Each structure stands twice: as C-alpha cells, then as structure tokens.
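Trainee: predicted structure and sequence below. I'll ask about it afterward.
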Amino acid sequence: MDVGWNSVAGQSPPNPVAEIHPTSNPHPLGMDQQPIQQIQHITYSTKYSDDTYEYRHVVLPSQLTDIVPRHLLAEHEWRSLGLQQSRGWIHYGFYGPEKNVLLFRRKLPPPAERPVAPAPVLVDSEAGDT
C-alpha cells in the first residue's frame, strides 16, 4: 500500500499544515486534513445585533492565519476550516488588526416575524388577602 511518504523506521509522515503556503494553495484545508487541536481552539463571540443584522465574530487559532484565504469566504470554505454555525451566516470581513478574526452576520427576520416573549403576568399579592 502506497501511503505517499517514505515509511522508513523513525520517519514520520509530512505535516500537511507546514507544507501549505498561501500563494501555492489558495484553498483552505478540508476537515479531514485539519489537525483536530486547531478546530477545538476556534472561539465564537456572543451574538449582537442592530436593526437589520445579527452579528458574531469567530477567532481562529493563529496557526491557521496563513492558510485562510484573504477573500470573503463562501459557506463551504469557512466550514472546511472547522467553523460550526447554523445556516444563514455570511462572512462579511476580517478584523483588520487581527487577521485570524472572521466577521459574520445574518439578516434578522422582519419585526412581524420575530418571536416575541409573552408579557409577564403580574400577580397582585394583596388581592388574595382580603
């Protein structure tokens, strides 16, 4: 069986992350190639919103910075980096000072369609005492 590397005793397989350069491979690593430790170190902000969009930012491990393409990522591209978010999130930018921070947003539904919590029921504690 050919595994694509020399399996001489004491020699370990090549590191796929170390061999990737942004100019030679513009595509991000697939989930099957990305080290699991890096996926576990992806952090997600809490969601925040304005009148139109819900936002969040995602911080990738700094080791992944060099393999992340510098264009806006399609959903299949950011998912291939190991990001896990519900549907509807759109990558709209990078945080300038920190290239490993990806910015996401998704459109809020119109106000009529947004779920509204029921109004709290006020109980008059004195009403039962009479």
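Mentor: Yep, that arrived.

Trainee: okay, CA-based contacts and neighbour counts for the rest of this
Mentor: OK.

Trainee: what's the spacing between Tyr92 and His57?
Mentor: Tyr92 sits at a distance of 10 Å from His57 (criterion: Cα to Cα, to the nearest Å).

Trainee: and here is the other one:
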Amino acid sequence: MTKPRHLTDSERAKVLEFQDMIHYSPRYSDDTHEYRHVMLPKNMLKVIPQDYFNPETGTLRILLEEEWRGLGITQSLGWSHYETHAPEPHILLFKRPINYGQ
C-alpha cells in the first residue's frame, strides 16, 4: 500500500485558496460505477507540489483519498481518483461502485 504524501501547512494554505473555485460535474453512471469529474482551477496546478505530478506525462498522478481531500476536494465516501485527462490536466476523473454504502 502506498503511503499518502501529506501537504505541509504552507502548501495546504496555498492550495486551499482555490477551494471555492473547484467545480464538480453531475454524476453519471454505467452498469457498475458512478462517475464524476472534478475540475480544478488551472492556476491551482501551479501551487500543487511537484511530487503530486507524474514526471512522464506532466499531469497529476493518481492521488490517494487523503491526498485529493488535502487539496480541498470534498466528496462523499467511496470515491476514488482513477484517471487524469492529459489534454486537460486540471480535470480529475473519479468513480465509485453503484449503490456504494447502501
């Protein structure tokens, strides 16, 4: 199990300045999962620590729940970050099983 990389207090203060500008898409689903995408303000990417990024693609790496919550993303339980869309690196894709927690 990978250990989450927690933000320092100064890093957290910088990213949380953008928290009110994070946009959450409506949920959509298929037969097994529900999905949503979370759009970070583009300028927020400049204050996220470099080790949150994949050096090969330049996009955010797949973040653990403690990490994305640390960036100020707020969602109910069960969501997992599963992909970052390279052409739009500020958009994070999330999914969780249908009927999670019911």
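Mentor: In hand now; what should we look at? Nothing here was measured: the structure is a model prediction, and the numbers come from that model.

Trainee: can you pull the TM-score for these?
Mentor: The TM-score (TM-score structural alignment, normalised by the length of the second structure) is 0.72; 86 aligned residues with a Cα RMSD of 2.5 Å.

Trainee: still on that earlier bit, give me the common contacts of Tyr92 and His57 of the first structure.
Mentor: 103-104 (Cα atoms under 8 Å, 6 or more residues apart in numbering).

Trainee: so these two - more neighbours on which side?
Mentor: Using other Cα atoms under 10 Å, the more surrounded residue of Tyr92 of the first structure and His57 is His57, with 20 against 15.

Trainee: helix or strand for that one, which one?
Mentor: Using DSSP states H and E, His57 of the first structure sits in strand 53-59.

Trainee: who's in contact with the aligned partner of Leu40 of the second structure in the first structure?
Mentor: By TM-score structural alignment, Leu40 of the second structure lines up with Leu60 in the first structure. By Cα under 8 Å, 6+ apart, the residues touching Leu60 of the first structure are 38, 41-43, 100-102.

Trainee: identify those among those that sit within strands.
Mentor: Of those, the ones assigned to strands by DSSP state E are 43, 100-102.

Trainee: reformat these as JSON lines; add neighbour count.
Mentor: JSON lines is the format used below for those (neighbours: other Cα atoms under 10 Å):
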{"residue": "Thr43", "neighbour count": "14"}
{"residue": "Asn100", "neighbour count": "20"}
{"residue": "Val101", "neighbour count": "21"}
{"residue": "Leu102", "neighbour count": "22"}
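
Trainee: mind putting those residues in JSON lines, distance to Ala74 of the first structure included?
Mentor: Formatted as JSON lines, those follow (distance: Cα to Cα, whole Å):
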{"residue": "Thr43", "distance to Ala74 of the first structure": "19"}
{"residue": "Asn100", "distance to Ala74 of the first structure": "16"}
{"residue": "Val101", "distance to Ala74 of the first structure": "16"}
{"residue": "Leu102", "distance to Ala74 of the first structure": "12"}
